[in-house]
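> Test case, fold it:
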Amino acid sequence: MKYLQLLPLLTTAHAATTLIPTTCFSSYSSLEEYFSYLYPWGSDHNGSARMVGNSTDHDYISVESDTLTLVAKPVTGQPDTSGGQEINYLSGAVHSKNTFTVEADSGFDIEAEFQATTDQGTWPAFWLNSAESWPPEIDIAEWKGLSSFLYMTSSEVENHETDYSSPESFHKVKAQIRAENDADIWVKYFLDDVEVTTQYGGDYVGKPLYLIINLQMEGSSGSPGPDTDTYYKVRNLSFEQI
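Next comes the predicted model:
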């Protein structure tokens, strides 16, 4: 991956187009208008939770009071993943029905409010991932069993760890993503309306991305995970093209 020298940020005014509205969690029909169930590739990823859910099964993926709730529940007797990972939980994930591409001289504003656990073995995330080949990846918010959470523009870029107090409360996270030139992007991150850091990604322009919301368990967040149900809630999600 190519990295950019940190330069002063120049912005150009554009009219915003709403791609995912704040009403996306107002009902199951609204959820399913903008999101599909599970990961784009299926039910398993880098952890011990298997994603479960569809339009008639809402045990792990539910909406109520304009809030998306994902729950991870301990389980036994599940077959391992194709890579040999033991499955200790069933949980929930959704991903955007559409992909989103940063084009030259454009970008996105993405924000939402989160009630996210920081207990050991819990791994909630809110991220953009390539629809074709990896990278690109933009982790807008990721909690890995710590009293902090991470911003990361790909695993090849040094992550930025930020203190995250009062996880039982909702906190607002925002990412401003802009094309720096015809190939590269910058991402400015905010927590509770306070600017935290800016990161850069090389060769991200023109690459389609899915938005993913998931509650993974163990893996990079440590083990053992909790032996009781774990909840992850998201509300007031807004995704705009600038």
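
> Every contact and neighbour count from this point should use C-alpha atoms.
Fine.

> Run through the residues that contact the spatially most central residue of the chain.
For the chain, F126 is the residue whose C-alpha lies nearest the centre (CA atoms, centre = their mean; 1.3 Å). For F126, the contact set (CA atoms under 8 Å, 6 or more residues apart in numbering) comprises D139, I140, A141, E142, L211, I212, I213, N214.

> Give me the spatial nearest neighbour of the fourth one, chain neighbours excluded.
Read that as E142. Distances taken as CA to CA, 6 or more residues apart in numbering put A125 closest to E142, at 4.4 Å, once the chain neighbours are dropped.

> mind listing what T17 touches?
Residues counted as contacts of T17 (CA under 8 Å, 6+ apart) are E240, Q241, I242.

> which of these lies closest to S91?
Nearest to S91 among the contacts of T17: E240, at 28.0 Å, using CA to CA.

> Kindly provide the distance from the residue nearest to the closest one when sequence neighbours are not counted to F108.
If the residues on either side of it in the chain are set aside, E240 comes closest to T18, at 4.5 Å by CA to CA, 6+ apart. As judged by CA to CA, to the nearest Å, T18 and F108 stand 10 Å apart.

> what's the longest strand in the chain?
strand 230-241 (DSSP state E).

> Mind giving me the packing neighbours of that one?
strand 17-20, strand 67-74, strand 107-115 (3 or more CA pairs under 8 Å, 6 or more residues apart in numbering; DSSP states H and E).

> What is the subsequent helix or strand relative to the longest one?
Remark: after strand 107-115, the chain's next helix or strand is strand 122-130, criterion DSSP states H and E.

> chain center to that next one: distance?
3 Å (CA atoms, centre = their mean, to the nearest Å).

> residue contacts, the nearest residue to the residue nearest to the centre of the chain once chain neighbours are set aside?
Setting aside the residues directly before and after it, F126 is nearest to I213 in space (CA to CA, 6+ apart), at 4.8 Å. Shown in contact with I213 (CA under 8 Å, 6+ apart): A93, V94, H95, P124, A125, F126, W127.

> gap between E195 and K172?
Counting by CA to CA, the gap from E195 to K172 is 12 Å.

> Let's verify the most far-flung residue of the chain relative to its centre: helix, strand, or coil?
Distance to the chain centre peaks in the chain at G77, reaching 28.4 Å (criterion: CA atoms, centre = their mean). Under the three-state scheme (DSSP: H, G, I helix; E, B strand; the rest coil), G77 adopts coil.

> Please give the structure of this sequence too, so both can be compared:
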Amino acid sequence: MSATRRQFLIRATAAGLTAASSALCDAQAQTPAPPSRRELPPLPTGGTVVFSDDLLAPDFASDSGFRVDGRPCWQSRLSKTRQQVGNRELGYYADPALNPEAKVWGLDPSTGHRFIQAEYIPEGLSDGRAGKITLGWQKESPITYTAAIITSQTFFNRITTGSYVEFDVRLSKIAGSWPALWLLRSGKWPPEIDIIEAFISSSDYPRDGVATNLHWVSSKGHESSSAPIKLSNFEPGADIFTHFNRFGCFLGETEIVWYFNGKPYRATANLVGPGPWYMLMDVAVGGLVAAPSDPSAFPARMYIRGVKVVQFGSA
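You can find the predicted model right below:
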């Protein structure tokens, strides 16, 4: 979801998620041929859980990434900004402590699980100076959508070779929303690992469709590897909107493998290095997806049952 990567992801969106069966593994020009589907490695066994969180603490996230008592928590913004200008996103990454017009997150009364959400705020967001916050790429337009993001940059930023990262989430099918689970390194971008993204431009978005992406720097400059995936090829009845699902990624020394409910579905050479990495979960609005067709359909929620990191071998 980095602000400067817009041009590299357009081809993933245009390709369409129905082409997923041909994208189990990618072969880059400088990498050997990837394994076939039956050769995709299973999840390692053993390992040590080095991080886990159900995000149920009342003070689970803040603008600074720290609680009032100084302990780290999830951070409610990107490293340096609350807008993704390069992506031309419509949503402002809000925090309820800073933007009281927005809810941003809460607990689902039916399940007790945490959710984060993008919202429609027809009156716009106040800038605290009797004005409105405007789009960074279209200064005359007040922001009428909020987005939501939480990152572990201050909380847990030690994901590296031998780490398995897993998010247990359920998404919402709201046209104009763009939920994602991803990893970044502190400092300069790229690299980036997108565990999943869902480019929900319309209500016809498939219930089993996601995309995975990898961004790195080579001697040629910024390169990327995008793969739209049809999850029902790996689990009959797969549904990212009705059920909670576990989306995972194992960072091997030479290979990165993506998992859906414990089943491998994509592998590619590790071209991004050992990290260390931190986690991001977000629900964006617009950008690489069409603008919302029905604002009244919002909020667009990501329900989160838990997050964990398992370390295999020494970190």
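
> And the residue nearest to the centre of structure 1, what's its match in structure 2?
Alignment note: F126 of structure 1 maps to L181 in structure 2; criterion TM-score structural alignment.

> For its match, give its distance to D282 of structure 2.
L181 of structure 2 sits at a distance of 7 Å from D282 of structure 2 (criterion: CA to CA).

> now do I133 of structure 2
Distance from I133 of structure 2 to D282 of structure 2, counting by CA to CA: 20 Å.

> Name the helix or strand for the equivalent of T151 of structure 2 over in structure 1, please.
Counting by TM-score structural alignment, T151 of structure 2 corresponds to H95 in structure 1. Applying DSSP H and E as the criterion places H95 of structure 1 in strand 93-96.

> And for that strand, what's in contact with it?
Outside strand 93-96 of structure 1, the residues touching it (CA under 8 Å, 6+ apart) are 34-40, 51-53, 61, 70, 210-215.

> Take these and keep only those in helices.
Judged by DSSP state H, helices contain the following of these: Y34.

> mind listing which of the contacts of strand 93-96 of structure 1 are in strands?
Going by DSSP E, the strands hold F35, S36, Y37, M51, I61, L70, Y210, L211, I212, I213, N214, L215 from the contacts of strand 93-96 of structure 1.

> Name the nearest residue to the third one, ignoring sequence neighbours.
So that's Y37 of structure 1. The nearest residue in space to Y37 of structure 1 (CA to CA, 6+ apart) is V94, at 4.5 Å.

> among the helices and strands packed on strand 230-241 of structure 1, which is the most enclosed?
Mean neighbours per residue, mean count of other CA atoms under 10 Å, is largest over those for strand 67-74, with a mean of 23.

> average offset between that one and structure 2?
Compared with structure 2 after fitting, strand 67-74 of structure 1 deviates on average by 1.5 Å (mean CA distance after the TM-score superposition for structure 1).

> Tell me the residues of structure 2 aligned with that strand.
Under TM-score structural alignment, the match for strand 67-74 of structure 1 is residues 113-120.

> OK, contacts around the residue nearest to I61 of structure 1 when sequence neighbours are not counted?
By the measure of CA to CA, 6+ apart, the closest residue to I61 of structure 1 outside its immediate chain neighbours is L70, 4.9 Å from it. By CA under 8 Å, 6+ apart, the contact set of L70 of structure 1 is Y60, I61, S62, S91, G92, A93, N214, L215, Y231, Y232, K233.

> Filter those residues down to the ones also in contact in structure 2.
Compared against structure 2 with both residues aligned by TM-score structural alignment, their matches' CA atoms under 8 Å, the contacts of L70 of structure 1 retain Y60, I61, S62, G92, A93, N214, L215, Y231, Y232, K233.

> and the first one, what is it in contact with?
It stands for Y60 of structure 1. Y60 of structure 1 sits next to V52, G53, T69, L70, V71, A72, L90, S91, G92 when contact means CA under 8 Å, 6+ apart.

> What is the burial count for P264 of structure 2?
Applying other CA atoms under 10 Å, we find 22 residues neighbouring P264 of structure 2.

> show me what contacts it?
P264 of structure 2 touches L40, P41, P42, L43, V257, W258, counting by CA under 8 Å, 6+ apart.

> Let's see that with 6 Å instead.
Residues near P264 of structure 2 by CA atoms under 6 Å, 6 or more residues apart in numbering: W258.

> Map it across to structure 1 for me.
Under the alignment (TM-score structural alignment), P264 of structure 2 maps onto E195.

> Distance check, its match against E111 of structure 1.
In terms of CA to CA, E195 of structure 1 sits 13 Å off from E111 of structure 1.

> ok, now K188 of structure 1?
For K188 of structure 1, the distance to E111 of structure 1 - CA to CA - is 12 Å.

> One more: L146 of structure 1?
Distance from L146 of structure 1 to E111 of structure 1, by CA to CA: 22 Å.

> Likewise for T228 of structure 1?
29 Å.

> repeat for Y89 of structure 1
28 Å.

> what does H45 of structure 1 give?
Taken as CA to CA, the span from H45 of structure 1 to E111 of structure 1 is 24 Å.

> and what of P226 of structure 1?
Taking CA to CA, one finds P226 of structure 1 at 28 Å from E111 of structure 1.

> what's the neighbour count on Y3 of structure 1?
Counted with other CA under 10 Å, Y3 of structure 1 comes out at 13.

> Give me the nearest residue to it, chain neighbours excluded.
G202 (5.7 Å).

> thinking that neighbour is in contact with K2, fair?
Yes: the criterion here is CA atoms under 6 Å, and G202 of structure 1 meets it with K2 at 4.9 Å.

> between the two, who's got more neighbours?
G202 (18 against 10).

> Okay, the corresponding residue of structure 1 for L78 of structure 2 and W127 of structure 1: tell me how far apart.
Taking TM-score structural alignment, the alignment pairs L78 of structure 2 with Y39 from structure 1. Distance from Y39 of structure 1 to W127 of structure 1, counting by CA to CA: 11 Å.

> Same question for V196 of structure 1.
Counting by CA to CA, the separation of V196 of structure 1 from W127 of structure 1 is 17 Å.

> Sounds good, over and out.
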